[in-house]
Each structure stands twice: as structure tokens, then as C-alpha cells.
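1. model this:
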Amino acid sequence: MNKQKILIVDDDANIAELIALYLTKECFDTRMVHDGEMALEVFDNYQPNLIILDLMLPGIDGYQVCREIRAKSNTPIIMLSAKGEVFDKVLGLELGADDYMLKPFDTKELVARVKAVLRRYQPVSPNAVQNPNLKCVSYDDLVVNLSNYSVLYYDKAIEMPPKELELLYFLASSPNQVFTREQLLDNIWGYEYIGDTRTVDVHVKRLREKIKDHDHWRIATVWGIGYKFEVK
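-> Below you'll find the predicted structure:
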């Protein structure tokens, strides 16, 4: 079996080497680069399964690297930053990052998060949806499959990062039930994101860009409370 490839982008060579060391021990193939331009160049040739991306890079910063990669690929991205402001976290998620860790971080926790994100992100062929044992919900022109992280919309596979798909699945699994932003944060992101409710709004906005309102269902805003998957 081929090793999964991790691209590490950090201008601090010591941190990059430490991350590479731990990931190599876990049988990942790693590549290190130290600036944004090189990251974009290496990305196309190396074709990693996941990117660990520092925000503060010389030249093109991590936000711009994330933006440019997201324009052409759904490869999972874990952002690293020494900054803890909510604004940074939300902007990173808004640009399409899948997870976010603050420096200094525990290397074992980073490895665990890498594995968790990769587990969630396993693109498979849309045909796998036909298996009745899979964990999926279906409506007219929409099938959301949590077992293999795939979405079929008007019979076309729609690529989306794991958290968007989990949010869509969670809402669609309980039609017409209203969830507060806090409930959605707790269920999809876990305790560490509590209080950062803009994260939910950002992901709903991105979902609506990909999945438009249907005659029989839609992702509805319940003003002052949160969201629901409304079925007519």
C-alpha cells in the first residue's frame, strides 16, 4: 500500500523537521517547504494527501496559499498559527481549511489530527452510494453519504471538505429540526470551537454556494436561533 503523502509548509525549519520526524515514524511520506511560492509549486508535482500549512510565511502567506489550493483542489489543509485571534481561525475556515492548531502544539496531538482528517476525507466513486449498509440520507436530487464522505447532487459528485459534509449530513439527518449554532458547533466541531459561532455561518454559506435551494428541500436560516434542513 502506498504511503499517504503530507506536505509540510513552515518557514521555521526546526518545526517543519519535528513534524516530519513524527509523521515519518507513523509511516507517512513527507515533504517540507519553507515558503508559500514553493508550496504551490511542490503541491502540483507532489500531489499530497494532506497539507500542514503555517499562516505566517515569507512572500505569499498561508491564507493566500490556502485560497489558491482551494481554487483547484479539495486536499485537506490543517493550518498552524502562533496567533490565537478568533478572526484568524474564522478566516482560515472561510478559505477552506479543515482544521486549525495553535503554536506551540503537542506533536502527538497534531499527528492524531492528521489521522482524523485523513480518515474523514476518503474520496470514493459515487457508485458506492448504492450500498444499503452505508450511512447516508437521500432526498430528491441529493444523496449525502457519511460512510465514504461523498455527496451526489443532481447525479453529480460534489466535492466538499469534511466539515461541510458533516454539517450537511447532520442537518439532513433530522429534517425540519431546528439546531442552534452552539448545538451545531458542539456536534460537528467539538468543545474547542464553542463560542466561535461564525464558524457555522461560514460553513452554511459555503454549503449554499454548492447546494442550491430545491423545490422540496433547502438549508433554512431560523432567525435568532440557527439552521434547519427544511423539507416541504
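2. CA only for contacts and neighbour counts going forward, please
-> Fine.
3. just the strands in the chain please.
-> 5-9, 29-33, 50-54, 77-81, 99-102, 136-139, 142-145, 150-153, 156-158, 179-180, 217-222, 226-231 (DSSP state E).
4. now the other sequence, so there's something to compare against:
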Amino acid sequence: MNSLLIVDDDLEVLGLLKKFFVQHGYSVEVATDGASLWAAIERQVPDLIILDVMLPGDSGLILCQQLRIRHALPIIMLTAMGELSDRVVGLELGADDYLTKPFDARELLARVRAVLRRVDERRPVLQERPRPLIDFADWHLDVTRRELRSPDNVMIPLSAGEFDLLLVFVEHPQRILTREQLLDLARGHSHEAFDRSIDVQVSRLRRKLESDTKRPAMIRTVRNGGYLFTPSVTRR
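-> Below you'll find the predicted structure:
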């Protein structure tokens, strides 16, 4: 049974969503702000967090950023803000998906299933790989632990989306991949994803991998083509 943590300061929404997801076979914890979110995680780390943007105290965007530093948990943001720029901010801060209010609970259920499926689909692949440690340009990616270490052996936190995208790049090195190919390979399928979401994920990866993000050397943009991961890759 997958476990969810739903964070929203609207008690009526919390009650309805908890009842809905329990009816669909999920274990559900709820929180109304940052303090109760961290307390819930201390009791049990969930499989996925549904996080509202508008919260008292620390906003959902701030909490999303803090979660990305501490955990590699999938996060779906709920927002009443419909502008593309607002949604992009959430993705840049580490959200794996978003849904704009008002929404149908069935659509949220579909998003939850899609995100969890992407995580689950990776697990059997990781168990089958005899050499789950990947090296590139003095960086080290532990596929089993989903950990990235810098050349100085510093752990670099990655969101689930960032990890999946980096894994696609290291599995297809020195090959031009279109945005559509990256979406298909990283997410398994399209679920109202737009090309800009890949650009956001690439931008976030560059900030963590590149010494000069204005002149990226590892993840190059190919005009009218997509992206090219330039380092050679070895497994051990």
C-alpha cells in the first residue's frame, strides 16, 4: 500500500482528499503547515507528497525547496495560480508535477499513479543491473541509492525528476535527444507535460553539474535538435 502525505490548510479539502485516496487503497497522513509536515515525515516517510502552494507560514514553494534538500520524495504541487511562470517556479524548485485548482480528484489520482509508476518502474531495472555505479567527468551516480556525488565526493540532492532525466542522459551519452524523446524516456509517457518542463529540468541539472551555466559543457543545447550529454560514461 502506497502512503501519501497531503498538505493543505483547507480542512475541508484535506478531509475530502483523505477520504478519496483511502477509498482508492492509499494510506494517508495530512498536515496543514510546515511544522505538521515535518512532524508527519518524522513519524513516517511517505511515498509521495501532495503539497499546496498557499500555506500559512512557509509557503508550499519554500517547503518544496527544503524537501528537495533533505529528501528525494516525489512531490505534486497544488496551486490556484494558473500562470505558466508560477508553475515553472514550482518545477524549478523541485516539484515532479503540478495541478491547478479547482481540479477533479480523479485527475489528481491519475497524476499520483503516474508519478509513483515512474518511480516503481525504475526499481526492477535497478535490481537487474550488475553495475549500478556510473562515472562521468569525475562525477559518480549510484543508481541503486539514487545518489549523485561531485568530483569532491559531495552528495548533490536530486529531485525524482532530475534523477530520472540524468539517468536518461548517462544511458544515452554523446547522442542528441529531442525534448519529446527525453519526456518519453524520463517519464515513461506524456501526461499533459509541456516541452518547457524538460527545459526547466535541464536548467536545474546544469546548475548542479556545470561550473559555468552560461556556457554548459556537459549538457549542450542543440539548436532545433534538443540536448546532447557530452561526457563519456563508464559503469562499475
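5. so after superposing, what's the score?
-> Remark: TM-score between the superposed chains equals 0.75 [TM-score structural alignment, normalised by the length of the first structure]; 220 aligned residues with a Cα RMSD of 3.7 Å.
6. before we move on, back to that, deepest in the core, which of the strands of the first structure is it.
-> strand 50-54 (a mean of 26; mean count of other Cα atoms under 10 Å).
7. matching residues in the second structure for it?
-> Under TM-score structural alignment, the counterpart of strand 50-54 of the first structure in the second structure spans residues 48-52.
8. what is the distance between the matching stretch and the centre of its chain?
-> Mean C-alpha position of stretch 48-52 of the second structure versus that of the full chain (Cα atoms, centre = their mean, to the nearest Å) differs by 12 Å.
9. have a look at how far, on average, it is from the first structure.
-> Taken over the aligned residues, the distance from stretch 48-52 of the second structure to the first structure averages 0.8 Å (mean Cα distance after the TM-score superposition for the first structure).
10. for residue 27 of the second structure, which non-adjacent residue is spatially closest?
-> residue 3 (4.5 Å; Cα to Cα, 6 or more residues apart in numbering).
11. quick check: the residue nearest to residue 129 of the first structure when sequence neighbours are not counted vs residue 160 of the first structure, distance?
-> Closest residue in space to residue 129 of the first structure, ignoring its immediate chain neighbours: residue 145 at 6.8 Å, by Cα to Cα, 6+ apart. Note on residue 145 of the first structure: its distance to residue 160 of the first structure, by Cα to Cα, to the nearest Å, is 12 Å.
12. residue contacts, residue 6 of the first structure?
-> 28-31, 48-52 (Cα atoms under 8 Å, 6 or more residues apart in numbering).
13. same list (those) but as a markdown table, adding distance to residue 168 of the first structure.
-> A markdown table is the format used below for these (distance: Cα to Cα, whole Å):
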| residue | distance to residue 168 of the first structure |
| --- | --- |
| 28 | 30 |
| 29 | 32 |
| 30 | 32 |
| 31 | 33 |
| 48 | 26 |
| 49 | 23 |
| 50 | 22 |
| 51 | 24 |
| 52 | 25 |
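14. what's the closest of those residues to residue 9 of the first structure?
-> Taking Cα to Cα as the measure, residue 9 of the first structure lies nearest residue 52 of the contacts of residue 6 of the first structure, at 6.1 Å.
15. now the spatially most central residue of the first structure: how far from residue 77 of the first structure?
-> The centroid of the first structure falls nearest to residue 98 when counting by Cα atoms, centre = their mean (2.8 Å). Per Cα to Cα, residue 98 of the first structure is found 5 Å from residue 77 of the first structure.
16. neighbours around residue 104 of the second structure, how many?
-> 9 (other Cα atoms under 10 Å).
17. what's the match for it in the first structure?
-> Correspondence of residue 104 of the second structure to the first structure, assessed by TM-score structural alignment: residue 106.
18. ditto for residue 15 of the second structure
-> So residue 15 of the second structure corresponds to residue 17, using TM-score structural alignment.
19. picking that back up, what does the residue nearest to residue 27 of the second structure correspond to in the first structure?
-> Using TM-score structural alignment, the partner of residue 3 of the second structure in the first structure is residue 5.
20. relative to residue 26 of the first structure, how far out is that match?
-> Residue 5 of the first structure is 12 Å from residue 26 of the first structure, by Cα to Cα.
21. what's the spacing between the residue of the first structure most remote from its centre and residue 204 of the first structure?
-> In the first structure, the residue that sits farthest from the middle, by Cα atoms, centre = their mean, is residue 232; the gap is 29.6 Å. Using Cα to Cα, residue 232 of the first structure is found at 20 Å from residue 204 of the first structure.
22. so residue 135 of the second structure touches residue 231, yeah?
-> No - with contact defined as Cα atoms under 8 Å, residue 135 of the second structure does not count as touching residue 231 (9.5 Å).
23. report the longest helix in the second structure, please.
-> helix 105-128 (DSSP state H).
24. who are the packing partners of that one?
-> Other elements packing on helix 105-128 of the second structure under the criterion 3 or more Cα pairs under 8 Å, 6 or more residues apart in numbering; DSSP states H and E are helix 11-23, strand 97-100.
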